[in-house]
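In: model this:
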Amino acid sequence: MIHIIGTGPGDGRYTLDLARETIKTCTVFAGFRSHALRFIPPSSPFVDLSSDGGVGIYSGLDEIDRLRLGGEDEIGILVSGDPGFHSLLPLVRSRYPQWELRIVPGLSAFQVACAKIGIPWQELELVSLHGSGGEDIASFVRRFVSHPPSGMSGFVVLTAGPRGDRDLAERIIVEEPRFRGFKAWFCWDIGEDGESIAYCRLDAVQEGGRLCTIIMHRMEEESV
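Out: Below you'll find the predicted structure:
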């Protein structure tokens, strides 16, 4: 059995008991070392899916195939957030039949961020820029403002990198200068000791943490 385990955002404070119990049943693990290693027992066999210093996703899944053929029958693939939200679930499902997979859900950073600031997230359209240059985000914002989807009052963008927050805000402003006065919630490193949340204009955001959840709710503009 291959268990795809969502561990939630951050250091484990939002990890579900079911995920922890499933990890205890696994004998081999795979995931991205910056996140996964904090959850597995020391010295456990581990396939690092990271592109920087690891074997990468596709080679890592090939290694999982070899482990399965070698007799390993309880393999845990650990992911941050939820496996079904911009994560590894689609790729893993394309390689294995459904009956060989068990999906353990997890909280996503945007769910936790919305809870912290008191916004119902069923009203928000979800966009992820993890692993993406995000060239289309400004046009997405323009379309959202001019023709908002029915029932949607705002949107959430997940981004990463040391300047993911500033880069995104600057890209939106360059494409549509009138958006500089729009305000958003910037939620950095949700679930980590250093998490922080700020509500500010796009042209005033400061660089924050490694991972950022950006929430523009009701497209509010601050008068200058």
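In: For the rest of this, base every contact and every neighbour count on C-alpha atoms.
Out: Noted.
In: need the helices for the chain, in chain order.
Out: Secondary structure of the chain (DSSP state H): helices at 17-25, 33-36, 57-69, 89-93, 109-117, 137-146, 164-175.
In: now those as TSV including mean neighbour count and distance to residue 221?
Out: Supplementary listing: the helices of the chain in TSV, determined by neighbours: other C-alpha atoms under 10 Å; distance: least, C-alpha to C-alpha, whole Å:
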stretch	mean neighbour count	distance to residue 221
helix 17-25	15	41
helix 33-36	15	36
helix 57-69	16	41
helix 89-93	14	37
helix 109-117	18	18
helix 137-146	15	12
helix 164-175	19	13
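In: one more to line up against the first:
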Amino acid sequence: MSTQTQPWLTILGIGDDGVDGLSQAARSALQAALRIYGGARHLELLQGGSVSADCEMKAWPSPFSKGIEELAANRGQNTVVLATGDPQWFGIGATLHRQFSAHEIEVIPHLSAFSLAASRLGWPLQHVETISLHGRPLDTLRGFLYPGARIIALTSNGAAPGEIADLLADEGYGASLLTVLEHLGGPQEKVTVCEAEEFTGEAAELNTVAIEAKPIPNTPVLSRTPGLPDSAFRHDGKMTKQEVRAVTLAKLAPIPGQLLWDIGAGSGSIGIEWLRAAMNTRTIAIEPLEKRHAFIRGNAAALGTPQLQLVEGKAPEALDDLPQPDAIFVGGGLTSTDIIKTCFEALPSGGRLVANAVTLEGEQVLAQGWKKYGGELSRLAISRADPIGGLTGWRPMMPVTQWSLVKS
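Out: Okay, here's the model as predicted:
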């Protein structure tokens, strides 16, 4: 049995048109508020109307957590938090819902920058990649590039459009059509369209960037389906090769929102492809060798997954205090059953474990794990065509023994 609480906290979306663009419900919330929080720009938009004379208007404090503490200290008092556009779409809404119950909160959204941009461009929004680069690494964009992609990106500042144009040119997408939309929905709205490689200068601090991706000839196309070419990764030779990687990811079964431990990450290829394969996934890559840490970080940035978390250490000791995984891959360091035991115990019911080995010693560890915990044991043998003198023959790669299971 639950007791519903009357909402006291209103998260209110506001556009660049200020008070004029607010609904009657939004105006009523502002009139009833004892306290209003927002950024300096938000508070300026309210000047001249819709706010009670007794209302206290406060710029959101720094650090961010201090604002949360102030809201909690004044729980139950009518409070409005201003946000740009739709607070639930890459906005403050998600953060506040983690701190307070849904019964305490009323959300009054405004038109999002995504909706406004799509309406200006005539793009069907359900077919558009909508991403936020606001306060996030610009390298995130690399993971969304493919021929014909339509992308709308929120940005952090006026320099961002130029940085995006440079990144597109770097990736072989300099021919892409770049649309910079400044002050969407407001009296200062401005739209600039050009090819990415032709963009120069800066934009207004408040801007949104739309991209119609077009590669130049011979630009590699990198699918989000697992099994990228080996050449997509920098490595020292110790990496899970393309064909084995595709099979391994199929057994790991990436699911949106889930966490992978990539143990003995090497180049980071398994963890990176896990992140590319499904939305909002997370990877913790565990790698003891310092010389490979640069490979992992560089590959993650280059392939659009800068959110990959690297733990510099050796399993099983480095696994202490990590959040519970939904899937685990063991690609290196299989010298004893200690790692297998630790991994199996860490998984929840339904969690997936996949371990690969190329040595006899590693095979013995996998065989022991298979006998104790069950699952499937298989051997993957791949051969690639290779020149032999003036002819062509099959050159076998080292066979890989793979053990996989779903914990029941």
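In: Quick check: TM-score for this pair?
Out: The TM-score (TM-score structural alignment, normalised by the length of structure 1) is 0.81; 205 aligned residues with a C-alpha RMSD of 2.4 Å.
In: Include distance to residue 9 of structure 1 when you put the helices of structure 1 into TSV, please.
Out: Listed next are these as TSV, based on distance: least, C-alpha to C-alpha, whole Å:
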stretch	distance to residue 9 of structure 1
helix 17-25	13
helix 33-36	9
helix 57-69	20
helix 89-93	17
helix 109-117	5
helix 137-146	23
helix 164-175	17
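In: Any idea which of those helices gets closest to residue 130 of structure 1?
Out: Closest approach to residue 130 of structure 1 among these (C-alpha to C-alpha): helix 164-175, 9.5 Å.
In: returning to what we had before: of the helices of structure 1, which is nearest residue 210 of structure 1?
Out: helix 164-175 (8.0 Å).
In: picking that back up, out of the helices of structure 1, nearest to residue 101 of structure 1?
Out: Of these, nearest to residue 101 of structure 1 by C-alpha to C-alpha is helix 89-93, at 7.8 Å.
In: which residue numbers in structure 2 go with the closest one?
Out: Mapped onto structure 2 using TM-score structural alignment, helix 89-93 of structure 1 spans residues 93-97.
In: To residue 154 of structure 1, which of the helices of structure 1 lies closest?
Out: Once the helices of structure 1 are compared by C-alpha to C-alpha, helix 137-146 is nearest, at 8.1 Å.
In: what's the closest one in contact with?
Out: Contact with helix 137-146 of structure 1 is made by 168, 171-172, 175-176, 219, as judged by C-alpha atoms under 8 Å, 6 or more residues apart in numbering.
In: Now distance to residue 60 of structure 1 too, for these, in TSV please.
Out: Converted to TSV, these look like this (distance: C-alpha to C-alpha, whole Å):
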residue	distance to residue 60 of structure 1
168	31
171	34
172	36
175	39
176	41
219	41
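In: nearest residue to residue 111 of structure 2 other than its sequence neighbours?
Out: Leaving aside its sequence neighbours, residue 111 of structure 2 sits nearest to residue 85 (C-alpha to C-alpha, 6 or more residues apart in numbering; 5.2 Å).
In: which residues touch the one you found?
Out: Shown in contact with residue 85 of structure 2 (C-alpha under 8 Å, 6+ apart): 13-15, 109-113.
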